[in-house]
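>>> sequence? don't have it. structure:
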């Protein structure tokens, strides 16, 4: 553990010791008044007797005149019960001192209905009658909450108190006599405990309300219900409720005290179920809990209509079911690893003891003392404090869980792009080198069509484990998570793509060699239900520049992966030397350039091999602005496709090509064609053929001078739409060229389904044509096939005179390549045309 953490722990322990010191000081000042009754503090002798009138027919005179009915035993031996019967308590006082004594008789049961006190002299002559109890009117709040009477006992004299208790429900009424000073101590102690109890519980309720508004978890509302019901119950049992509610409310609560008990039990079980998240599991334990909640709710409603002496024993029986159910719920969660609920489990310890002490004291099993009288209140107080800690622990757990889900993939439990971004931003702030390394399971998306999702996730976890092991041997790959002992270096970007960050400053070749070595150690096979999947991997590398744009950095990595698809060594890289941001801002500038004609078309000539004349040219897009001069046109096209402006760009290219055709015609090149490339995204242009026709009409361009070149990517998404487009363009007289012929998977089928005018052989077959007999056969076959289908054919990538003559011998129609010219701006291209024609050097040159 870090020194700073230990220091904070020491401060926390010191604060805890200081708090316990305050509590102990407060407790020492809250005396135990029941130890200081008048018989222990003054020469006052007491004698006890009682009589239980089960018929409730005996009168005061009857009881006084029949002393043989009395049982001479201490009041602690009175067999209190919930039966409807009257209790007559006799208390004889003899003051043997030489001083008169001011006596306060305290009757510790604020819920008693009728409590009548007859004060007699030694000859049983009535001196005074007192009426107490919650059914009596015109009493003060103090007399309701602390039932008592005050009287004077002269020196060397005797008096008798006859106490009649007539109530429904809890009849036990402890009687204690105090001098004024001790009674004041009693009231002070009670008031102190009540104030602490109510204050702590109200603060806990406000705390949970704040948590609810902050987290929106209903478990906090349920706990507030528990707190309010606990305050209501204890306020009725101990008497302080008269200071919390209007008097009529409190008197009604007294009448329905069993309902309040059910309220505490109901919210206890509901909170236990919600806090332990059983409402998410919906298992048999949850159903058992719901059934018991419904039972308690039903019995609580019934308690409003049946006498308390009947409802109370039923409630105590339900309490047994409550404890059993809660123990089952808690034990199951602890067994399944719910260690974060430790404070909640501890909170049950004082609650169990306190809840057991109260009924045992009420039924006479435990003797009455100030401590036992307030045991349940103190137990609830301790439980609420521990529960506040449990709720705070739950908030911490939920925060950690939310953070975990935010930084890990749900299915594989691996770090995700959020953690990768966090590590990237940290490294950027430290001005450290950040090179993104992406490793992809090749054809993973295709594998997903034959294996289940769970099998795919298992495969990813298996490869990630092996890859993590390989990365751990190389110090240059940074840890993405520093708080865990495992210190993972790998992030899962889904779809079989993994990411790591190299922080070593090195050249591209060294990093590529290292990553190639790493993937060579990864599994090449993986068995799923008897099937041995053959695995291979691609690598994408993206180096970050001074910019701290994570999305751009990651996007370049994906572009590098895309380049690696057709790479022999399966490695692709995307350098960041130009520090150009491929983002929305750049797309906006590109769109503005389209609207203001800041773009340009460059032309690469296509040579008719039969006449050695320039028959046409391919239009290639350029952005002449020096700021973007180094921008790859391929990336520019990708940006346009991703941001939806590719169609706008394509229409601009078509229109500019038509303008240049008009200019070429004016310069005497009446049969010079211009070829424009179309991509799959252009198929989404509504009524493309009609728009092209409108452009041709607008500039009066002969349709046969305009060509459209289509690559295989345009054929994949929508066959029907493309067939329709090719037919419409052909009907207009526009020639449609099948570009990059020979590189696709089903190029021959395209010749059957589409009305092409021309084929264009990809340059990959041309570079080594003189030395590659196989390529010679392919090219010759393609030329013969095209001619047999009445199609012309153009060969691109011609860079040497040897290839030029070889193609001419093969009877190819046209050729294109650096041998003739690179792509030229329109003005330079026009000069190129004039020089070629005026000098008539084609035959001699080639």
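Yep, it's here. Bear in mind that the values here come from a model prediction, so they are computed numbers and not experimental data.
>>> only C-alpha atoms for contact and neighbour calcs from this point on.
Will do.
>>> for residue 287, give me its contacts.
By C-alpha atoms under 8 Å, 6 or more residues apart in numbering, no residues touch residue 287.
>>> got another one to weigh against that:
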């Protein structure tokens, strides 16, 4: 090959080299540069040739580059990195190799080869940042080799090691299955394997095991990593320990379905099981039985001994009920002191009676709580969800609870500590109560309630001394509804408060006119419900009514039953004292049928007692009732209390009461309860009779005087 050909070859290699190639003279001036160099420095060859290399460098880089340049001049080949400053002001990172060019062992020029490594450095920085991020990540990061059969781990970060308790050398080269254990969900494992096999992303929550054997919940995301050809080369997994979150979720889920006090399923969990067990029972032709258990007189335990003692009793009750039931049955705390039992697999429905009786026996055993020994009983309602047994029994699962509840209510009415089975007649009774309650509300709104008044007379003279206001319900279709029907209902529903307030106001509105008609002062007695009595602003209500109608307090008499002392004895005494301080009279109604404690009677701030009609009914035949009646009257008088006998229906009864020096009498023998207009006529007639009697006596006295004269 000729020297010219060889020179051309080298020149082409110089000009077409992809990297920047240039030569420097001994002083550092550029003597040649290829096209790549021109492109790097953003200028043509004329802007480079003859220029010193330092013109294309940053000031702070020059000392280091001079050092390498001098080493090359000394005959050494050097490699280093620096930065190139283009004519347009841009800066590129470059890697330079300087070679000495020698002739006859003498360096005459320095040959330079530069390579733009800006992108390479950026990629390296990104990789470094990524590596640091993975190392510092709070989540575990693992990388598995997808090209190998068992996908062994080739990288794990510190968070993964901390999460699992393993050292790095214990996991590198192993498949991740070493984290699995006996409680790991096989279905979740199959999902992971399918994702790896199909080379697609997988996201699962899996139960894993640490090195020490403890479990942790792992939120795992696996993603495939592909090369430039689309082939999956690796799998990267991001793991997060979510054990605490799962624990919280499980606790919340447990709390949403269980009673926190007893640990029993709650109402919602019971209803879900009821629906499920009912479906199964119907498929197999079996019945589902529900027991509705309500503790008798549990409230006084809370009130007298405190809720802490009450809670311990409820926990003991729950334990005792669970002793009776079989595997597959369900006990739930329904509400307060109410429990439900679900019996889903009885061979015979009658077996529920045996279970219920065992529960009653367990509950009635004494409870030792601290220093207290307590005794309680329960009322149990039983209902069966069985098709074909009773066509009136609703097969819907939730209806069985309602039916058992209605049966329990009947058990309460039957005297408590007993068991009552549901029947269709109970539904009819309860439906009647619902209808009656709704119509009673409508009656209050539309003014269908009215007051009737029953006179009260002086036992010696039969003179009218007062009246009792009695509420009556005149139903537009049913006519007069007995107070014995709707008053107990109103007491249970709370409607008695509105009714009682209306009666008090209506009676006070009529007092003045009644007194004018009578021509003398008399009192109106108004019955007060225990619910009214316990209201916080009851005294204010009385004061307001007296002020509204400008009434002297002694014109009003409030009749309260002995039941007001059962809920809160101290409050009852306090309220009675406040009423007496107002000047309003107070009488104990139905005396002898309720509390009837003589020790309390001597301390009660009341004016009179009203002996219940049950003591009056038999006094003409029953000597024991007669003796009791005489004793009550005598005792009351010793306590400076007046006595009213209600329910007097015969002259013989009235005579006996007069002999016992009873103060006042009330009953059908004198007058029945009557509307206000009839009461005014009754009073007018009584005044006329009194006037006629008075004139006759005067005339008789006058006749005797003339005869004597």
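Received the coordinates, thanks. In this text the structure is predicted, and so the values were computed from the model without any measurement.
>>> what's residue 608 of the second structure aligned with over in the first structure?
Aligning on TM-score structural alignment places residue 608 of the second structure opposite residue 758 in the first structure.
>>> count residues in the vicinity of that match, would you?
21 (other C-alpha atoms under 10 Å).
>>> surely it meets residue 789?
No. Using C-alpha atoms under 8 Å, residue 758 of the first structure makes no contact with residue 789, being 9.8 Å away.
>>> helix or strand for residue 748 of the first structure, which one?
Assigned by DSSP states H and E, residue 748 of the first structure belongs to helix 747-753.
>>> once aligned to the second structure, how far is that helix on average?
Compared with the second structure after fitting, helix 747-753 of the first structure deviates on average by 4.3 Å (mean C-alpha distance after the TM-score superposition for the first structure).
>>> in that helix, which residues are buried?
Of the residues in helix 747-753 of the first structure, 750-751 count as buried by neighbour count, 16 or more other C-alpha atoms under 10 Å.
>>> and residue 527 of the second structure, what does it touch?
Neighbours of residue 527 of the second structure in contact, by C-alpha under 8 Å, 6+ apart: 469-470, 500, 558-560.
>>> against the second structure, where does whatever helix or strand residue 5 of the first structure lives in fall?
Here residue 5 of the first structure sits within helix 3-29, counting by DSSP H and E. The counterpart of helix 3-29 of the first structure in the second structure, using TM-score structural alignment, is absent.
>>> what is the subsequent helix or strand relative to that helix?
helix 38-41.
>>> and the helix or strand following that following helix, which stretch of the second structure?
Using DSSP H and E, the helix or strand that follows helix 38-41 of the first structure in sequence is strand 44-53. Counting by TM-score structural alignment, strand 44-53 of the first structure pairs with no residue of the second structure.
>>> which parts of strand 44-53 of the first structure are buried?
Quick answer for strand 44-53 of the first structure (16+ other C-alpha under 10 Å): 44, 46, 48-53.
>>> also stretch 291-301 of the second structure?
Of the residues in stretch 291-301 of the second structure, those buried (16+ other C-alpha under 10 Å) are 291-296, 298-299, 301.
>>> now stretch 93-111 of the second structure
93-101, 107-111.
>>> out of those, which are inside strands?
93-101, 107-111 (DSSP state E).
>>> ok, those vs residue 652 of the second structure, which is closest?
Lowest distance from residue 652 of the second structure to these (C-alpha to C-alpha) belongs to residue 93, with 129.1 Å.
>>> related to what we said a few turns ago, need the buried residues of strand 44-53 of the first structure in JSON lines (columns: distance to residue 205 of the first structure).
Listed next are the buried residues of strand 44-53 of the first structure as JSON lines, based on distance: C-alpha to C-alpha, whole Å:
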{"residue": "44", "distance to residue 205 of the first structure": "47"}
{"residue": "46", "distance to residue 205 of the first structure": "46"}
{"residue": "48", "distance to residue 205 of the first structure": "45"}
{"residue": "49", "distance to residue 205 of the first structure": "46"}
{"residue": "50", "distance to residue 205 of the first structure": "44"}
{"residue": "51", "distance to residue 205 of the first structure": "45"}
{"residue": "52", "distance to residue 205 of the first structure": "44"}
{"residue": "53", "distance to residue 205 of the first structure": "45"}
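>>> the closest residue to residue 459 of the second structure other than its chain neighbours: how many residues sit nearby?
Excluding the flanking residues, the one nearest residue 459 of the second structure by C-alpha to C-alpha, 6 or more residues apart in numbering is residue 664, at 4.8 Å. Residue 664 of the second structure has 25 neighbours, counted by other C-alpha under 10 Å.
>>> mind checking how far the equivalent of residue 664 of the second structure over in the first structure is from residue 794 of the first structure?
For residue 664 of the second structure, the aligned position in the first structure is residue 814, judged by TM-score structural alignment. Distance of residue 814 of the first structure to residue 794 of the first structure, given as C-alpha to C-alpha, to the nearest Å: 5 Å.
>>> gap between the counterpart of residue 789 of the first structure in the second structure and residue 590 of the second structure?
Alignment note: residue 789 of the first structure maps to residue 639 in the second structure; criterion TM-score structural alignment. According to C-alpha to C-alpha, residue 639 of the second structure stands 18 Å off from residue 590 of the second structure.
>>> between the two, which has more neighbouring residues?
residue 590 (21 against 15).
>>> what's near enough to touch the nearest residue to that one once chain neighbours are set aside?
Once flanking residues are discounted, residue 590 of the second structure sits nearest to residue 612: 4.2 Å by C-alpha to C-alpha, 6+ apart. By C-alpha under 8 Å, 6+ apart, the residues touching residue 612 of the second structure are 589-593, 645-647.
>>> again, 7 Å this time
590-592, 646 (C-alpha atoms under 7 Å, 6 or more residues apart in numbering).
>>> tell me which element residue 102 of the first structure falls in.
strand 101-107.
>>> next: residue 119 of the second structure.
helix 118-136.
>>> moving C-terminal of that helix, what's the next helix or strand?
Once the chain leaves helix 118-136 of the second structure, the next helix or strand it forms, by DSSP H and E, is strand 140-145.
>>> who touches that following strand?
Contacts of strand 140-145 of the second structure (C-alpha under 7 Å, 6+ apart): 134, 151-157, 159-160, 233-240.
>>> the strands in the stretch 701-846 of the first structure, which residues?
Secondary structure of the stretch 701-846 of the first structure by DSSP state E, counting those that start in this stretch: the strands cover 706-710, 735-741, 758-761, 792-796, 814-816, 824-825.
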